[in-house]
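Chemist: Coordinates for the following, if possible.
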Amino acid sequence: MTRVLELIEPSAPQEPSVALPWWQQPGTEPPKVCNVHRGTGEYLCASEADPSPLEPGIWLIPAHSYQIDPPVLKAGVAALINRDSNGWEIVPDHRGATVYTTDTGEPRQWLALGDLPEGYTLQAPSTEFDTWEGEQWVPDAAAIAEAARVVAYRKQALATQYSTERIGTLQDAVDLEMASEAEVAALTAWKVYRVELSRMDITAKVPSADDWPISPNDEALAAWLTSQLT
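Modeler: So this is what the prediction gives:
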């Protein structure tokens, strides 16, 4: 009689079961906490509490963290933990914005949380002559007119200087009997122009472009004035 031997593979050894830490047990959820800046109390982010390894059911709340719902934020605001540490105070956040002093219009970058103090505004002045009145910048008409008069005075003085230099050179040519007919005519034209300049009354009003006399060589004069006024 033939005997059939059935070979049975030995079973693999079983790993011993390891108990999970209490905080990893099914159904265990760590509480959510809100973290704030330790100096200002500003909300930073939300995270989870840490488990206490030797105290089942005990969760460790980090310093400057609170077990409350996170704030609902939008652009331009920030949240600060309130005095009772059970809610949030929503405050304006202008950090990084350019603000302007209402007395001079000088710009500066803002770095603090909260409302702007008196004397500062987010509105930019439209000109260097604006003044702050109530809730807005208002152009100072007198200052604008005075600035325009100063520019006009400067232009008048420079144009007179240029014409005087031209007259001096041309007069030398005439005195030395070296002047051409064109130079004699130019001498007269520059003298007339200088007289017309001297008769301009800039104290009463700022002259318009049409109020200025035409020089014998406007192109050369304009180029020289540009080099002096810029």
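
Chemist: switch to C-alpha atoms for all contacts and neighbour counts from now on
Modeler: Fine.

Chemist: doesn't Tyr66 make contact with Ser85?
Modeler: Yes. Using CA atoms under 8 Å, Ser85 is in contact with Tyr66, at 7.2 Å.

Chemist: between those two, which one's more packed in?
Modeler: Ranked by neighbour count (other CA atoms under 10 Å), Ser85 and Tyr66 place Tyr66 first, with 20 against 13.

Chemist: Second chain to compare with the first, below:
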Amino acid sequence: MALPKQPAATFAIWRFAADTGQLLGEDVAYLDPLAWETDGTTRYIVPPCATTVKPPAAAPAHGKGHCFDAATGKWKTVSDYSTASVWDTTTALPGTPPRFGDALPANLTLFAPPTTAAGQVVQWSGKDWALVADHRGEVWYSQESGLQVAIVAVGDIPAGLTQTARPDVTHAWDSVTGNWVVDDLLREQHQVQYAQEELARRTATASERITTLADAVALEMATDAEAAALTDWKRYRVLLSRVPKQEMYPAAIDWPALPA
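Modeler: Model prediction:
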């Protein structure tokens, strides 16, 4: 009687990751010699995390991978970006790829950001990278008020700003020449304001001295010099009151001399 033919010593199997089911590659299972020798049973020793079910022959598409579903005993196709180069769309820096089986998060992209030049940053538009002007940290000036404006956001410079500082408050922005020019009305307003503030300051000084000296005279405590000074300061305050009547006021003022 002829003995049965011994089966092949090995049988093809495919290994998969224990945690994700990811296909790791083809391997072989070896024939169980004891089972064969005992009762002629053909049995192969299949290690854990391996299957004799052959995965699909076609290679998975980009971003996909073969995964063994132990519950169904079948292979399925899942997302696979675990070895891909990815970039964070919020920082434009290399990111950490997702685990096998996980979809690509919204904050990651497979597209590498472009190289930036000085004064540029990259921003994610939702579909691709865009080069955006970056003027953060620069100092500009309002063409309307002349006040300093700090740029704190990326993007083009807002309208109505210039990098040229306003020379002084008598200048206004001329959109025709693109520069600051002397404005007659502003100059007059500034002259009036300065004259009024300076007159108020000098008058207050005079009034303070007059009050003290007048008290000394009223209390018969004043020296001859203090009595004379009281008259000088009163005269000085009267002369100040007549400053607005000067012919060149407020453009040119002839201020009375302070009392000695």
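
Chemist: How close are the two chains, by TM-score?
Modeler: The TM-score (TM-score structural alignment, normalised by the length of structure 1) is 0.53; 181 aligned residues with a CA RMSD of 4.5 Å.

Chemist: Name the single longest strand found in structure 2.
Modeler: Scanning structure 2 for the strand with the most residues, using DSSP state E, yields strand 23-31.

Chemist: The helix or strand that comes right after that strand maps to which residues in structure 1?
Modeler: The helix or strand immediately downstream of strand 23-31 of structure 2 is helix 33-39, counting by DSSP states H and E. Helix 33-39 of structure 2 corresponds to no residues in structure 1, going by TM-score structural alignment.

Chemist: Return the list of helices and strands in contact with whatever helix or strand comes next after helix 33-39 of structure 2.
Modeler: Using DSSP H and E, the helix or strand that follows helix 33-39 of structure 2 in sequence is strand 44-45. Helices and strands touching strand 44-45 of structure 2, by 3 or more CA pairs under 8 Å, 6 or more residues apart in numbering; DSSP states H and E, are strand 23-31.

Chemist: Identify the residue nearest Asp184 of structure 2 in space, chain neighbours excluded?
Modeler: Thr170 (7.5 Å; CA to CA, 6 or more residues apart in numbering).

Chemist: and the residue positioned nearest the centre of structure 2, which of the three is it?
Modeler: For structure 2, Ala153 is the residue whose C-alpha lies nearest the centre (CA atoms, centre = their mean; 5.9 Å). With DSSP: H, G, I helix; E, B strand; the rest coil as the basis, Ala153 of structure 2 sits in coil.

Chemist: Tell me how far it lies from Val78 of structure 2.
Modeler: Separation of Ala153 of structure 2 from Val78 of structure 2 (CA to CA, to the nearest Å) stands at 40 Å.

Chemist: Work out for me the element Ala225 of structure 2 sits within.
Modeler: Ala225 of structure 2 is part of helix 224-241, with elements assigned from DSSP H and E.

Chemist: Quick one: average offset of that helix versus structure 1, please.
Modeler: With mean CA distance after the TM-score superposition for structure 1, helix 224-241 of structure 2 departs from structure 1 by a mean of 3.1 Å once superposed.

Chemist: what residue of structure 2 takes the place of Leu116 of structure 1?
Modeler: Residue pairing (TM-score structural alignment): Leu116 of structure 1 is matched to Ile157 of structure 2.

Chemist: ranges for the helices of structure 1?
Modeler: For structure 1, the helices defined by DSSP state H occupy 141-175, 181-198, 218-229.
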